[in-house]
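[1] make a model of this:
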Amino acid sequence: MGRLALRPGGVRRLLSALLLLVAPPLAALETVDGVRTLRSADVQQADYPAVQAVHAMGQSLHRQSGGKLAIQVYSAALLGDEATLLQLTRSGELDLNRVSAQALEEVFPLVRVLSLPFLFRDVDHLNRVLDGPIGAELLGAMNGKGLVALAFFEAGGRSICTVSHPVRRPEDLKGLRIRVPPSALASAVFEAWGARPIKLPFSQTGNALTTHLIDAAENNLLAYASAEHHRHAPWLTLTHHTFSPEVLVMSRRSWDALSGAEQAMLRRAAREARPMMRDMWQQREERVEALLRLGGVSFVDIPPAERARFEAALRPLYARFVGSPEQRRLIARIRALR
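    Prediction:
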């Protein structure tokens, strides 16, 4: 039997059809027991803290609205990869989507600042930025292009996992094929370290490690464990090269279909979910690290002298990827925050 060929745009139409099968349009939901169900999707597994946070939002929204609003979450890339889900959200075919800040760089150039390597000193520094005026301004800057930004979610520091040997210095990355998200900045980071970045959807990373299409990957600790990448890449080098957060976005079309009171309920539910998600993340990180160590994963710390070399190799990227005065002012404000 011949292989099914899809024309350009065919994959998106196929996924849209699947979405309509599992979750009909909003208008059709208004008469189902008087409940309007917002559809949310995520590439991560059901136990991932951000997925659990959206479930908690749904419970809060259901309670606030007297049972008239709810959220249905489709996890584990059921409805497509991150790029597809973002496109579906912008077009209004999907209501809510938890997406990495890296995936929003091309849509909102100011957000690229959050993914710059070694900008944040640690996760506490990141949270002080996101919890204050800078975070509020950045959420406001992501209102447009078919989207409304509701909240930032924790994502930890991103580190490097490898199949055949640990990474302790930049030279250890030379020639390694490493999976990166579809971000020009992410690719440039690993090119500067001598690696060969390969852009792949997150859902394909495990198979690529298994088949040796790639030699390494990079992500946060919980994504590494939840997707079971540790089974194929048992060395985890704690570079924490970026603390790029995640963002819960909503389709502008779906947002405009809600009343002012309903919009206020949704924002309140998102605010309530964020500290819960952060606590869950921190507790889960501690448990997961302990379990991974028991399971044979080698956690590799980088000596200060080598970390300085990793950072020095990336300094030219700031001039390359920071082009506007607004971006430069934002970087200065983030660095000045103590």
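
[2] C-alpha only now, for contacts and for neighbours.
    Noted.

[3] ok, residue 146 - contacts?
    Residues in contact with residue 146 (CA atoms under 8 Å, 6 or more residues apart in numbering) are 89-92, 251-253.

[4] not counting residues beside it along the chain, what's closest to the most centrally placed residue in the chain?
    Centroid check for the chain by CA atoms, centre = their mean gives residue 100 as the closest residue, at 2.4 Å. Excluding its sequence neighbours, the residue lying closest to residue 100 (CA to CA, 6 or more residues apart in numbering) is residue 246, at 4.2 Å.

[5] grab the longest helix from the protein for me.
    Counting residues, the longest helix in the chain under DSSP state H turns out to be helix 260-294.

[6] beyond it, next helix or strand please.
    Downstream of helix 260-294, the first helix or strand assigned by DSSP states H and E is strand 298-300.

[7] which elements pack onto whichever helix or strand comes after that next one?
    Following strand 298-300 in sequence order, the next helix or strand is helix 304-314 (DSSP H and E). The contact analysis (3 or more CA pairs under 8 Å, 6 or more residues apart in numbering; DSSP states H and E) places helix 304-314 against helix 184-192.

[8] what are the ranges of the strands in the chain?
    Using DSSP state E, the strands assigned to the chain run over residues 36-41, 69-74, 96-100, 147-153, 159-162, 177-180, 196-199, 216-219, 235-237, 246-251, 298-300.

[9] circling back: buried residues, the longest helix of the chain. List them.
    Buried positions in helix 260-294, judged by neighbour count with 16 or more other CA atoms under 10 Å: 262, 265-270, 272-274, 277-278, 280-282, 284-285, 288-289, 292.

[10] next up, for comparison:
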Amino acid sequence: MKRKAVPIWLAFFTAIILLAGCSESAFHSEEKTTLILAENQPVDYPTTIGAKEFARLVEEKTDGRYEIKVYHGGQLGDEKSAVELTQLGAIDFVRVNTTPLTEFNDQIGVLAMPFLFDDEEEKWNLLTGQVGNDLLDTFAGSKLVGLAFYDSGERSFYNTVRPIKTPEDMKGLKIRVQSSELAIDIVESLGGSATPMDYGEVYSSLQNGVIDGAENNFPSYYTSNHYNIAKYFTTNGFQGAPEVLLASQDLWDTLSEEDRKLFKEAAIESIEVQREAWAELTEVSRETVTEAGSELVEVDDINEWREAVQPVYDKYGDEFSEWIERLSAEK
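    Below is the predicted model:
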């Protein structure tokens, strides 16, 4: 299959990585085309499980004409590097979280807004419906093609100091956030002191009191061992930005209309397997941290939290107004 050219240095770099991890003598033949999918999580992580199901379905639906090799564990670089390689056509597919994707597509950032959905059922009805499909289409012009959303759970706050039940309890707490203006604004609207920091520094910073807490989903809270230090976990699910499965525009342009349809179907059908794997890991994580002594603080009234983050909507409302209105209208 003829593919668009990529810079020599990039092609050489990618070839070294691929040849080191694959014993096949060729990636293309008349009978089968082998494609590449970049995944930065471990082999047994839910997003990797979803990516492998997508690969299986593509091979099944195309009667073996296409095979997708999933390179997990960041073998092809970090998320940003993998997205850039996908834009250049050196990688065919990539799975990445919504938050870093805002650098490549401003509109997708609406999904990182706080308390955007009422519950999980509503969220997935919207993401797998017409408005979700239209959001995926906003990648047009970025050399990327949006295929499907994957589950990344709900992000909540946890800390070493006290139970957080209301926004009032956030005041004065130093909370680690991602290096994102939106993430900073959310925490500060709640009265916390936002502290941008690399994820790898969070554990020691919690130990040393550099920060009082952080925010993430249950599996990350568990697998990072943050629960050993920060015992108070507030289940308010303030943010639910999903993962996104993307294809390279270079690859997409080589596919027939029928094959594009089959690839898209495979992506959509893989969501169920990925979400089941996420639900299982979330339940295991929840049980483990509870048994280890974490206090899960249930939030009774989300409305007061929504009211507290209104300044965030005031600031970003114009930028995301079209999508916020559509998401609200289709609830």
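
[11] so can I have TSV of the strands of structure 1 showing distance to residue 307 of structure 1?
    Converted to TSV, these look like this (distance: least, CA to CA, whole Å):
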stretch	distance to residue 307 of structure 1
strand 36-41	36
strand 69-74	39
strand 96-100	25
strand 147-153	27
strand 159-162	13
strand 177-180	19
strand 196-199	20
strand 216-219	17
strand 235-237	11
strand 246-251	25
strand 298-300	12
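
[12] so where is stretch 212-221 of structure 2 in structure 1?
    Counting by TM-score structural alignment, stretch 212-221 of structure 2 falls onto residues 215-224 of structure 1.

[13] what of stretch 122-142 of structure 2?
    Under the criterion TM-score structural alignment, stretch 122-142 of structure 2 matches residues 125-145.

[14] hmm, who's touching that stretch?
    90, 107-108, 110-111, 120, 148-152, 243, 252, 334, 337-338.

[15] and these, which are buried?
    Those of the contacts of stretch 125-145 of structure 1 that meet the buried threshold are 90, 108, 110-111, 120, 148-152, 243, 252, 334, by 16+ other CA under 10 Å.

[16] closest to residue 314 of structure 1 out of those residues?
    residue 120 (14.2 Å; CA to CA).

[17] and the buried ones among the contacts of stretch 125-145 of structure 1, which two are furthest apart?
    Using CA to CA, those span at most 30.5 Å, a distance reached by 120 and 252.

[18] show me what residue 111 of structure 2 lines up with in structure 1.
    Match for residue 111 of structure 2 (TM-score structural alignment): residue 114.

[19] assess the claim that its match and residue 244 are in contact.
    Yes. Under the criterion of CA atoms under 8 Å, residue 114 of structure 1 makes contact with residue 244 at 5.5 Å.

[20] residues in contact with both of the two, list them for me.
    Contact with both residue 114 of structure 1 and residue 244 is made by residues residue 101, according to CA under 8 Å, 6+ apart.

[21] compare these two (neighbour count), which wins?
    The neighbour count for residue 114 of structure 1 versus residue 244, taken as other CA atoms under 10 Å, is higher for residue 244 (28 against 24).

[22] tell me the contacts of residue 193 of structure 2?
    If you count contacts by CA under 8 Å, 6+ apart, residue 193 of structure 2 has them with 171-175, 187.

[23] now which residue in structure 1 aligns to it?
    Matched to structure 1 by TM-score structural alignment, residue 193 of structure 2 sits across from residue 196.

[24] what of residue 34 of structure 2?
    In structure 1, residue 34 of structure 2 lines up with residue 37, judged by TM-score structural alignment.

[25] that match touches residue 67, doesn't it?
    No. Contact criterion CA under 8 Å: residue 37 of structure 1 and residue 67 do not qualify, at 10.3 Å.

[26] which one of the two has more residues nearby?
    Counted by other CA under 10 Å, residue 37 of structure 1 and residue 67 do not tie: residue 37 has more neighbours, with 23 against 15.

[27] show me the contacts for that one.
    Counting by CA under 8 Å, 6+ apart, residue 37 of structure 1 touches 26, 29, 69-72.

[28] could you redo the last one with a cut-off of 10 Å?
    Residue 37 of structure 1 sits next to 23-26, 28-30, 58, 62, 68-73, 95 when contact means CA atoms under 10 Å, 6 or more residues apart in numbering.
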